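Asks: below: sequence and its predicted model.
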Amino acid sequence: MQKVLLIDDDGKLAEALGEYCVRFDIQIEPALTPSSGLNKLSRDQYDAVILDVMLPEMNGFEVCKRIRQESDIPIIMLTARGDVTDRIVGLEIGADDYLPKPFDPRELVARLQVNINRHARLAKSTIVPADTELYFDGLSLNLLKREVVVGGSAVELTTMEFSLLQLLSESPGTAFSRDQILSVLKGTENELFSRSVDILVSRLRAKLKPLLPIRTLHGAGYAFVLPVAEPPGPPAT
């Protein structure tokens, strides 16, 4: 059974969702406050998080930021207004999906299943590594360990950020359209919009500073532009 953490101060919603989702082999575990939810997430294993925007103690955006500092678990945000600004902010800080209130529980279950399956697929790296390690000026990737080093310092990326970087860096100079990126990273089964790709690229660029490895090719998409470098030699003896 898949285990999902619901951080929402509406106890009745948690109870109703718990009764509905169990028929789809999904267990909903409620947390009525952000502190309770973050504590549960630090102690237990979950397959996804459902996160309300309007919460006591701190808003859902701040909770999302804190979760992303420690985990790349799928996060679906609930927005009371369905405001486009709320959706974009949520995606910018690391949420995977959003759902405006009120919502049909069938849609929530569908989005949970899509995001959980996608996360599992990316964690197993559906992009088959041609080489274990890739080296560029100022940047290196270990595809098996899913590690990134910029200027000698390790950089923490989410599963989707790493998969985007791997996709682009394995074909330097090649332009990838938003549709191609969406198809590889999220699958055609998920209802998405191209703006989410722009947000993902923006997040990745911010983490790779001061390097500028990803160039926007207007009308074509995005391309990785760092020069290839030779692997480091053995340490001097």
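Replies: Ah, there it is. All values derive from a computational prediction rather than experimental measurement. Residues are numbered from 1 along each chain as shown.
Asks: for the rest of this, base every contact and every neighbour count on C-alpha atoms.
Replies: OK.
Asks: in space, what's closest to residue 154 - neighbours in sequence excluded?
Replies: Nearest non-adjacent residue to residue 154, counting by CA to CA, 6 or more residues apart in numbering: residue 148, 5.8 Å away.
Asks: ok so the one you found is a strand residue?
Replies: Yes. Counting by DSSP: H, G, I helix; E, B strand; the rest coil, residue 148 is part of a strand.
Asks: how many neighbours does it have?
Replies: 21 (other CA atoms under 10 Å).
Asks: pretty sure it is touching residue 155, no?
Replies: Yes. The pair residue 148 and residue 155 passes the contact test of CA atoms under 8 Å, sitting 5.5 Å apart.
Asks: picking up where we left off before, enumerate every residue touching the residue nearest to residue 154.
Replies: Shown in contact with residue 148 (CA atoms under 8 Å, 6 or more residues apart in numbering): 139, 140, 141, 142, 154, 155, 156, 157.
Asks: drop anything exposed from those residues.
Replies: The neighbour-count test (16 or more other CA atoms under 10 Å) marks 139, 140, 141, 142, 156, 157 as buried among those.
Asks: do you know how far the last one is from residue 69?
Replies: This points to residue 157. For residue 157, the distance to residue 69 (CA to CA, to the nearest Å) stands at 10 Å.
Asks: pull out the buried positions in the helix ranked longest in the chain.
Replies: Criterion DSSP state H: the longest helix present in the chain is helix 105-123. Within helix 105-123, the residues that count as buried by 16+ other CA under 10 Å are 108, 109, 111, 112, 113, 114, 115, 116, 118, 119, 122, 123.
Asks: centre of the chain to it, how far?
Replies: 12 Å (CA atoms, centre = their mean, to the nearest Å).
Asks: show me what it is packed up against.
Replies: If you count contacts as 3 or more CA pairs under 8 Å, 6 or more residues apart in numbering; DSSP states H and E, helix 105-123 packs onto helix 11-21, strand 97-100, helix 159-169.
Asks: swap in 6 Å and give it another go.
Replies: Packing partners of helix 105-123 (3 or more CA pairs under 6 Å, 6 or more residues apart in numbering; DSSP states H and E): none among the helices and strands.
Asks: now do it and helix 11-21, the angle between them.
Replies: For helix 105-123 against helix 11-21, the angle by axes from the mean of the first three to the mean of the last three CA atoms, to 10 degrees is 70 degrees.
Asks: following the chain past helix 105-123, name the next helix or strand.
Replies: strand 133-136 (DSSP states H and E).
Asks: for comparison:
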Amino acid sequence: MKNGKKILIVEDDSAIAEIERDYLEIDGFGVELVDNGTDGIVRGSSGEFDLILLDVMLPGADGFAVCRKLRETMDIPILMVTARQEDIDKIRGLGLGADDYIVKPFSPGELVARVKSNLAQYERLRSRSAMPADGELKVGQIAIRPQSRRVYVRGEELTLKNKEYELLLFMLEHADMVLSKETLYEKIWGYDAIGDSATVAVHINRLREKIEDNPGDPKVIQTVWGAGYRFKA
């Protein structure tokens, strides 16, 4: 049964791409395959897709270059796929605007779960942004207007990527509470933490770079050693 969502898979290994396609189609997704980074940029920029599953190692342009280019115009979820375990690949992809990553080999169930979770989180974000209320959430020098998805730091508007925005909003809504990496992972990425803290840590660091006076000595988003993070009210 079709669910109306369309996924673009950018993967040069045809066997892997076809397995990904088959399991997503079984779950009701429409799927299109491209096998190189150049076509990935062209098709990904078309506005026809709800999510992009993007391999790191690609001919034409690698996944990092594709992600960087797509993020210039597209805000839909991008899931990076890497065959390597090194955090540097994950950190680089997240830093370029990917919403999440998945490491090969992965189970079909994990793939479908991550796709569904990122789509659900994106839809919740869009629904909140569409709310007609004109409220503003403000803590210290940070202000967020959820209905328009605008963020201000000391009165200056700040541009954030999807997961950066969701993370900041959640922390503002829970100011002065200590939030574990596992809690943040579940709430922002939408599924149980799996023991990998790189995703949360990278997004926290990127937020600090954008909102802290001195990111190396953060006063707003504080690290509570052994426990997690706290947004200081």
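Replies: All right, it came through fine. Only a predicted model underlies this, so the values are computations on that prediction, with no experimental measurement involved.
Asks: so which of the contacts of residue 148 of the first structure are in strands?
Replies: Cross-referencing those against strands under DSSP state E gives 139, 140, 141, 142, 154, 155.
Asks: which among the residues you listed gets closest to residue 101 of the first structure?
Replies: Residue 101 of the first structure lies nearest to residue 155 out of those, by CA to CA, at 35.4 Å.
Asks: for the residue mapped onto the closest one from the second structure, give its distance to residue 168 of the second structure.
Replies: Matched to the second structure by TM-score structural alignment, residue 155 of the first structure sits across from residue 158. As judged by CA to CA, residue 158 of the second structure and residue 168 of the second structure stand 12 Å apart.
Asks: equivalent analysis for residue 88 of the second structure, please.
Replies: Computed as CA to CA, the residue 88 of the second structure to residue 168 of the second structure distance reads 23 Å.
Asks: same question for residue 129 of the second structure.
Replies: Residue 129 of the second structure is 15 Å from residue 168 of the second structure, by CA to CA.
Asks: the two: who's more crowded?
Replies: Neighbour count, other CA under 10 Å: between residue 129 of the second structure and residue 168, residue 168 has more, with 21 against 16.
Asks: how about that one: what's its closest non-neighbour residue?
Replies: Per CA to CA, 6+ apart, closest to residue 168 of the second structure is residue 207, 7.6 Å.
Asks: counterpart of the one you found in the first structure?
Replies: Match for residue 207 of the second structure (TM-score structural alignment): residue 204.
Asks: where's its match, which helix or strand?
Replies: Using DSSP H and E, residue 204 of the first structure falls in helix 195-207.
Asks: by contact count, what packs against that helix?
Replies: Secondary elements touching helix 195-207 of the first structure (3+ CA pairs under 6 Å, 6+ apart): none.
Asks: next one: that helix to chain centre, how far?
Replies: 11 Å.
Asks: measure the most centrally placed residue in the second structure to residue 30 of the second structure for me?
Replies: Computing the C-alpha centroid of the second structure and ranking residues by CA atoms, centre = their mean puts residue 99 first, at 1.7 Å. Per CA to CA, residue 99 of the second structure is found 20 Å from residue 30 of the second structure.
Asks: what do you get for residue 109 of the second structure?
Replies: From residue 109 of the second structure to residue 30 of the second structure the distance is 17 Å (CA to CA).
Asks: likewise residue 169 of the second structure?
Replies: From residue 169 of the second structure to residue 30 of the second structure the distance is 31 Å (CA to CA).
Asks: repeat that for residue 198 of the second structure.
Replies: Residue 198 of the second structure is 30 Å from residue 30 of the second structure, by CA to CA.
Asks: same thing with residue 228 of the second structure?
Replies: Separation of residue 228 of the second structure from residue 30 of the second structure (CA to CA) stands at 38 Å.
Asks: again, but for residue 74 of the second structure
Replies: 19 Å.
Asks: more crowded one of those two?
Replies: residue 30 (18 against 14).
Asks: the more buried one maps to what in the first structure?
Replies: Looks like residue 30 of the second structure aligns to residue 27 there (TM-score structural alignment).
Asks: before we move on, which element is that match in?
Replies: strand 26-31.
Asks: what's that strand in contact with?
Replies: Residues from elsewhere that reach strand 26-31 of the first structure (CA atoms under 6 Å, 6 or more residues apart in numbering): 1, 2, 3, 4, 5, 6, 7, 14, 18, 37.
Asks: try it again with 8 Å
Replies: 1-9, 11, 14, 17-18, 21-22, 37.
Asks: which one of those has the most neighbours?
Replies: Most surrounded of the contacts of strand 26-31 of the first structure: other CA under 10 Å gives residue 7, at 28 neighbours.
Asks: so what's that one up against?
Replies: Per CA under 8 Å, 6+ apart, neighbours of residue 7 of the first structure: 30, 31, 32, 33, 34, 37, 49, 50, 51, 52.
Asks: which of those are retained in the second structure?
Replies: Mapping the contacts of residue 7 of the first structure onto the second structure (both residues aligned by TM-score structural alignment, their matches' CA atoms under 8 Å) leaves 30, 31, 32, 33, 34, 37, 49, 50, 51, 52 still in contact.
Asks: contact partners for the fourth one?
Replies: So that's residue 33 of the first structure. With CA under 8 Å, 6+ apart, residue 33 of the first structure has these contacts: 7, 8, 9, 55, 56, 57.
Asks: for residue 92 of the first structure, same thing?
Replies: 199, 200, 202, 203.
Asks: go again using 7 Å as the cut-off
Replies: 199, 203 (CA atoms under 7 Å, 6 or more residues apart in numbering).
Asks: residue 70 of the second structure contacts residue 39, doesn't it?
Replies: No. Using CA atoms under 7 Å, residue 70 of the second structure makes no contact with residue 39, being 11.7 Å away.
Asks: so these two - more neighbours on which side?
Replies: Set residue 70 of the second structure next to residue 39 and count neighbours by other CA under 10 Å: residue 70 wins out with 24 against 17.
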